[in-house]
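K.L.:
Next come a sequence and a model predicted from it.
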Amino acid sequence: MMCPAPALSATATDATVVFDGGNLRVDDVCAVARQEVGCEIAEASLKRAQVSRRQFEDTVTSGTPVYGVTTGYGEMIYMLVDTDKEVELQTNLVRSHSAGVGPLFTEPESRAILAARLNSLAKGYSAVRPELLERLALYLNEGVTPAIPQMGSLGASGDLAPLAHMAATVMGEGYLLRDGEPVETGTVLRSLGITPLRLRFKEGLALINGTSAMTGLGCLTMSAAWDQVRQAEIITGLVVELLRCSAGPFQPEGHDLARPHPGQIACAANLRTLTRGSGLLRSHADLRREAADSKEGRPVTRTGVYIQKAYSLRAIPQILGAVRDTLRHTHDTLETELNSANDNPLFFGGEGIEEVFHGANFHGQPVAFVMDYATIALTQLGVLSERQTNRLLNRHLSDGLPEFLVAGEPGLNSGFAGAQYPATALVAENRTIGPASTQSIPSNGDNQDVVSMGLIAARHARRVWENNNRILAVELLAAAQAADIADSRAGLSPVGRAVYDAVREKVPFVDRDRWMSDDIEVAAAALAAGEVLAAASAAADGPIL
């Protein structure tokens, strides 16, 4: 069993993604958020919402106490609120919790958050009116994107602050994004002919009391992380070719039969695909023969002969395979959360269950944990990349390449010596980004006394992903430089040559010392856009898992 990156959802490749509360995938969220694919709500979900809402209103008007509908919130639950204050109660909740701070999420990130909230409500247990579901879908289809601050969520009673900023726009308040800048909601809605909604029983609470900010951001980060691990494998394949490593550590028997972790199997399979046709890799038999020649004093074609290379060149399937398995677990947890009703209270009247469920599905612990796991895994991906870069730059480890890949006069020129520093610094920075899911601080009069910090965990994973793009960029540029210095281009595999060509289309050979910052940023942007993966996929004679 392999652990390939998730395939694109069928709905995500069509003109529309259907929200039904039960079948939304991470790739669907990404398609709606990034590609602005249209969305619609399943007819069954609208009918379910209508029935649920009617029965819920009957329950409230019968005098049954319901948290946040006939009571105050949090520590003020003991305070009763008349049912004729329904709109005022919901409106005040959204206004009071619109207290997020810091930079705004990007438009794709805000759209992902909106999509995650829509699907949770479309499950039908939050007892909101169909009109509210339709309004969120309208926002996605018309490009009406809430301006949502990134900081302020505890991830316990849901992502209250960020989702309140989203909910405020439904009421016609707060700000929307236009060309990345916040604009008053009322101005935009009037220009589009959209009338704000008045929030009724529970609807303000249903909008803000859920895990949709951490889940939406997590979906985008996981999608990008899958591309990153595959691009790390692609760059690694180029490096092991240039350092004339053995292909033995990637042969299938050592993985499929001996240690069948799915991610390890997939990574080894990718490395075989990526290096197929290489004239530079050595077989184990080649290494044995060269070792014998060296022992007998006969000339060898290499500066050093090693039956086994260092871990950074030999344990790649074990390291990046574990990253894959961690990302898969994170991905699966996010999809479960996407298709969950995660607010409180919940109403199952449509299922024939009249009891109102007062629980804690809003608690973000499952998402917080897996986003922390992803942060740890991605941090190790960066560690591996920087160590591989070091083997290209260190003349004692690089199989005859000049120190720091200097093309001209060493000493007068420093080559890639300076370029290694940001990679090393970013690895160290990634290591300082510790787990957020264990940072609980009580709040809300000790009502929220154990919190998840799930949105912080999701932001941490995104930050490590961003840092890794620069770490990988340094390795990619160093690999291209090594190919030129050693004149190894003709011996590269088809994928290796395609990746080399893709780099050289953007960044020229470093023939003498020059400003390196721009080169690194250009390569990092190409990695963030998946361009290395695209180049490798076009040249590979099989799928890159």
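P.N.:
Thanks, I have the structure now.
K.L.:
contacts and neighbour counts: CA atoms only from here.
P.N.:
Will do.
K.L.:
for the stretch 201-350 of the chain, what spans make up the helices?
P.N.:
203-208, 212-242, 262-275, 284-295, 311-314, 316-338 (DSSP state H, counting those that start in this stretch).
K.L.:
Pull the distance from the longest one to the chain's centre.
P.N.:
This means helix 212-242. 8 Å (Cα atoms, centre = their mean, to the nearest Å).
K.L.:
Measure how that helix sits relative to helix 316-338, angle-wise.
P.N.:
160 degrees (axes from the mean of the first three to the mean of the last three Cα atoms, to 10 degrees).
K.L.:
Spatially central residue for this structure, please.
P.N.:
What sits nearest the mean C-alpha location of the chain, by Cα atoms, centre = their mean, is Thr221, with 1.3 Å.
K.L.:
Quick check: it touching Val464?
P.N.:
No. With contact defined as Cα atoms under 8 Å, Thr221 does not reach Val464; the gap is 10.0 Å.
K.L.:
how close does Glu43 sit to Arg272?
P.N.:
Separation of Glu43 from Arg272 (Cα to Cα, to the nearest Å) stands at 47 Å.
K.L.:
of those two, who's got more company?
P.N.:
Using other Cα atoms under 10 Å, the more surrounded residue of Glu43 and Arg272 is Arg272, with 18 against 12.
K.L.:
how near is that one to Leu257?
P.N.:
16 Å.
K.L.:
Same check on Ala137?
P.N.:
48 Å.
K.L.:
Among the two, which residue is more densely surrounded?
P.N.:
Taking neighbours as other Cα under 10 Å, Ala137 and Leu257 compare with Ala137 leading, 22 against 10.
K.L.:
residues in contact with the more buried one?
P.N.:
Residues in contact with Ala137, defined by Cα atoms under 8 Å, 6 or more residues apart in numbering, are Cys39, Glu40, Ile41, Leu118.
K.L.:
go on, Ala539?
P.N.:
With Cα under 8 Å, 6+ apart, Ala539 has these contacts: Pro494, Val495, Ala498.
K.L.:
Quick check: closest non-adjacent residue to the first one.
P.N.:
Going back to what we said before, that points to Pro494. Ala539 (6.0 Å; Cα to Cα, 6 or more residues apart in numbering).
K.L.:
any idea how far that neighbour lies from Thr236?
P.N.:
Ala539 is 16 Å from Thr236, by Cα to Cα.
K.L.:
With Gly193 instead?
P.N.:
Applying Cα to Cα to Gly193 and Thr236 gives a distance of 53 Å.
K.L.:
Looking at the two, which is more packed in?
P.N.:
Between Gly193 and Thr236, Thr236 has the larger neighbour count (other Cα under 10 Å), namely 27 against 8.
K.L.:
Contact partners for the more buried one?
P.N.:
With Cα under 8 Å, 6+ apart, Thr236 has these contacts: Ser385, Gln388.
K.L.:
Check the gap between it and Leu313 for me.
P.N.:
Thr236 is 8 Å from Leu313, by Cα to Cα.
K.L.:
can you check Arg512 too?
P.N.:
Counting by Cα to Cα - Arg512 and Leu313 are separated by 29 Å.
K.L.:
before we go on, here's another structure to hold up against the first:
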Amino acid sequence: MPDEVTVDGETLGIADVVAVAREDAPVSIDDDAREAVRTSRERVESLLDTDEAVYGVNTGFGDLVTERISRDDLDDLQVNLVRSHAAGVGRELTREEVRAMMVARCNTLVKGYSGVREVVVDHLTTLLNEGVHPVVPSRGSLGASGDLAPLAHMALVLIGEGEADVPDGEGSERVPGDEALDAAGLDPIELAPKEGLALINGTQLTCGVGALVVHDAARAVRMADLAGALTTEVTMGSTASSDAAISAVRPHDGQAASARNVKRVTADSDVVESHRNCDRVQDAYSIRCLPQVHGAVRDAVAHCREAVATELNSATDNPLIYPRDQVNDYATGTDEVAVLSGGNFHGAPLAHRLDYLTGAVADLAAICERRVDRMLNPHVQEDYLPPFLAADSGVRSGYMLAQYAAAALVDEARTRGRPSVDNVPVSGNQEDHVSMSAQSLFEAETAVENALTVVAIELLCASEAAEYVDDDLAHGVGTGAAYEAVREVVDPLTDDRPPSPDVDRVAALVASGLLEARVTAALEHTLE
């Protein structure tokens, strides 16, 4: 069982989201955060005793903001909000995507600016800890006012409506929301004023699942460094292009890190030493420019990671509730409580960086595919490598079609849209500029998945090419560990066979982190 993750509204990290989403780490709420929740709720309650118009508490939503709601209808307002906004369509979010969204939402609520009761955050943590997951269609969010539709489907289960998957032996069973709550030992929540809005208004689909995406993107870069290093060996390339002196005079952080990785995994490589003084003056760009290209992608991942890490610990709903002494005199409210209506729900800070990440990761996949071609293509590969790595080429095609698959994945990643530059006004033009951050998220998610598979194809082909390297020549410490790990799940080619299962097995090694763990153990050092 992974360590417990404590949500406090301030310190939830990307690794924490991964642990909750993928490893079922238990979740608890920090005591100080509980006090912040209670205090925030008291502020909302004090507002109800005034005639002050407070958006989402005693007014309608969106273009209906001018509609004042009577005291008797305030609770119904919140329930109707959740029901009416559960308009999601398309494929359902995966189990891990739902869990990432839930823990991110819980963390923003405990910051103490949303005005919910403790029962709301306790229900969220209990559902996570009991393995009960709302059914959430993935499409429908515009990224402003946050991820409304997906979060509304999550909130439906809290009030005993909608559907959820509950544990059932080795799998799960889909049941109505009230039965799901009962399975977790919970009663449906009767939403109080502000709580429905607080549950659905924010960016927690984008930043929660975005945490998984940047985690996977960082792994894709590290494993691309490893794959590229192994390709450099088996194509008799040079690691001189990864010399620290080159990075020192163009000091981009990502470039230097990728160069260090290449040097680290090829340490003690007899293969590299065997052709140090060969006639080749320079390698092709896909080998020689590995640190520059991989490093640029690495820097893009870091830029997106920064935004996601900030967003995970931000208050992103609207309006936000403050003590009066924290804000200026223009805020509405009372002498003790200030209400600020703003736009922290707008997903632009995430959308633009996710679009940037999509393009960068597509380029990572592209350079990996070019190295695959250099191992397979009889017009550019070394003489000792048979065409398409087929020992009896002509009769056999070897891994020819593995490169086709890589090319298809690269093309898909390259042609993903740039949703953050689009805009469709909604809600009677009250919400006249939206971020499309959820669409940017899914584009980035697809690009990263594709890149991980292309990296796996490169590792598969490089391991096969290694079969033609002189047996007396040892690989580097890290590249040798990678070769051995691949060979544990995929045998060398002795005859043509469908490459698809081979790709799937190596892709699982890469995506799961098992390959990285093997290489790290061999190096006694983590890759950067």
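P.N.:
Yes, it's here. Small disclaimer: the values here were computed from a predicted structure and weren't measured.
K.L.:
picking up where we left off before, need the counterpart of the residue nearest to the centre of structure 1 in structure 2.
P.N.:
Counting by TM-score structural alignment, Thr221 of structure 1 lines up with Val213 in structure 2.
K.L.:
that older thread, now, among the contacts of Ala539 of structure 1, which is nearest to Phe348 of structure 1?
P.N.:
Val495 (54.2 Å; Cα to Cα).
K.L.:
corresponding residue for the closest one in structure 2?
P.N.:
By TM-score structural alignment, Val495 of structure 1 lines up with Gly478.
K.L.:
tell me the SS of its match?
P.N.:
helix (DSSP: H, G, I helix; E, B strand; the rest coil).
K.L.:
what's around it, how many residues?
P.N.:
31.
K.L.:
show me the contacts for the nearest residue to it once chain neighbours are set aside.
P.N.:
Spatial nearest neighbour of Gly478 of structure 2, excluding adjacent residues (Cα to Cα, 6+ apart): Val265 at 3.9 Å. The neighbourhood of Val265 of structure 2, defined by Cα under 8 Å, 6+ apart, consists of Leu226, Ala229, Gly476, Val477, Gly478, Thr479, Leu523.
K.L.:
Please work out how many residues are found near whichever residue in structure 1 pairs up with Leu142 of structure 2.
P.N.:
Under the alignment (TM-score structural alignment), Leu142 of structure 2 maps onto Leu154 of structure 1. Leu154 of structure 1 is flanked by 25 other residues according to other Cα under 10 Å.
K.L.:
same check, this time on Ser96 of structure 1
P.N.:
Neighbours of Ser96 of structure 1 (other Cα under 10 Å): 10.
K.L.:
do the same with Gln78 of structure 2
P.N.:
Residues near Gln78 of structure 2, counting by other Cα under 10 Å: 24.
K.L.:
What of Ile353 of structure 1?
P.N.:
Count around Ile353 of structure 1 with other Cα under 10 Å applied: 10.
K.L.:
And the residue lying closest to it once chain neighbours are set aside, how far from Glu355 of structure 1?
P.N.:
Once flanking residues are discounted, Ile353 of structure 1 sits nearest to Phe347: 8.0 Å by Cα to Cα, 6+ apart. Distance of Phe347 of structure 1 to Glu355 of structure 1, given as Cα to Cα: 7 Å.
K.L.:
Comparing these two, which shows the higher neighbour count?
P.N.:
Phe347 (22 against 12).
K.L.:
which one in structure 2 is aligned with that one?
P.N.:
Under the pairing rule here (TM-score structural alignment), the equivalent of Phe347 of structure 1 within structure 2 is Ile321.
K.L.:
and if you look at Leu199 of structure 1?
P.N.:
Looking across to structure 2 (by TM-score structural alignment), Leu199 of structure 1 lines up with Leu191.
K.L.:
Which of the three states applies to that match?
P.N.:
coil.
K.L.:
was I right about it contacting Leu158?
P.N.:
No. Leu191 of structure 2 lies out of contact with Leu158 (Cα under 8 Å); the separation is 9.1 Å.
K.L.:
show me where the stretch 301-450 of structure 2 has strands.
P.N.:
Counting by DSSP state E, counting those that start in this stretch, residue ranges of the strands within the stretch 301-450 of structure 2 are 320-323, 332-333, 337-340.
K.L.:
out of the ones you listed, deepest packed?
P.N.:
strand 337-340 (a mean of 22; mean count of other Cα atoms under 10 Å).
K.L.:
Now find how far off-centre that strand is within its chain.
P.N.:
The answer for strand 337-340 of structure 2 is 34 Å, by Cα atoms, centre = their mean.
K.L.:
Which strands and helices lie in contact with that strand?
P.N.:
Under the contact definition 3 or more Cα pairs under 8 Å, 6 or more residues apart in numbering; DSSP states H and E, strand 337-340 of structure 2 sits against helix 31-48, strand 320-323, strand 332-333.
K.L.:
Let me see the residues that make contact with it.
P.N.:
Residues contacting strand 337-340 of structure 2 (Cα under 8 Å, 6+ apart): 43, 46-47, 54, 318-324, 327, 331-333.
K.L.:
Return the residues in contact with the most far-flung residue of structure 2 relative to its centre.
P.N.:
Largest separation from the mean C-alpha position in structure 2: Asp279, at 44.4 Å (Cα atoms, centre = their mean). If you count contacts by Cα under 8 Å, 6+ apart, Asp279 of structure 2 has none.
K.L.:
Excluding residues flanking it in the chain, which one is nearest Pro23 of structure 2?
P.N.:
Not quite, residue 23 of structure 2 is Glu, not Pro. Pro2 is the one closest to Glu23 of structure 2 (Cα to Cα, 6+ apart), at 6.7 Å.
K.L.:
likewise Arg418 of structure 2?
P.N.:
Asp355 (5.8 Å).
K.L.:
next one: Ala322 of structure 1
P.N.:
Gly263 (6.0 Å).
K.L.:
Distance check, the aligned residue in structure 2 for that neighbour against Arg91 of structure 2.
P.N.:
Counting by TM-score structural alignment, Gly263 of structure 1 lines up with Gly254 in structure 2. Remark: distance between Gly254 of structure 2 and Arg91 of structure 2 (Cα to Cα) = 35 Å.
K.L.:
who's more crowded, these two?
P.N.:
Gly254 (23 against 10).
K.L.:
hang on, isn't that one packed against His294?
P.N.:
Yes. Judged on Cα under 8 Å, Gly254 of structure 2 makes contact with His294 at a distance of 7.4 Å.
K.L.:
Nice, that's everything, thank you.
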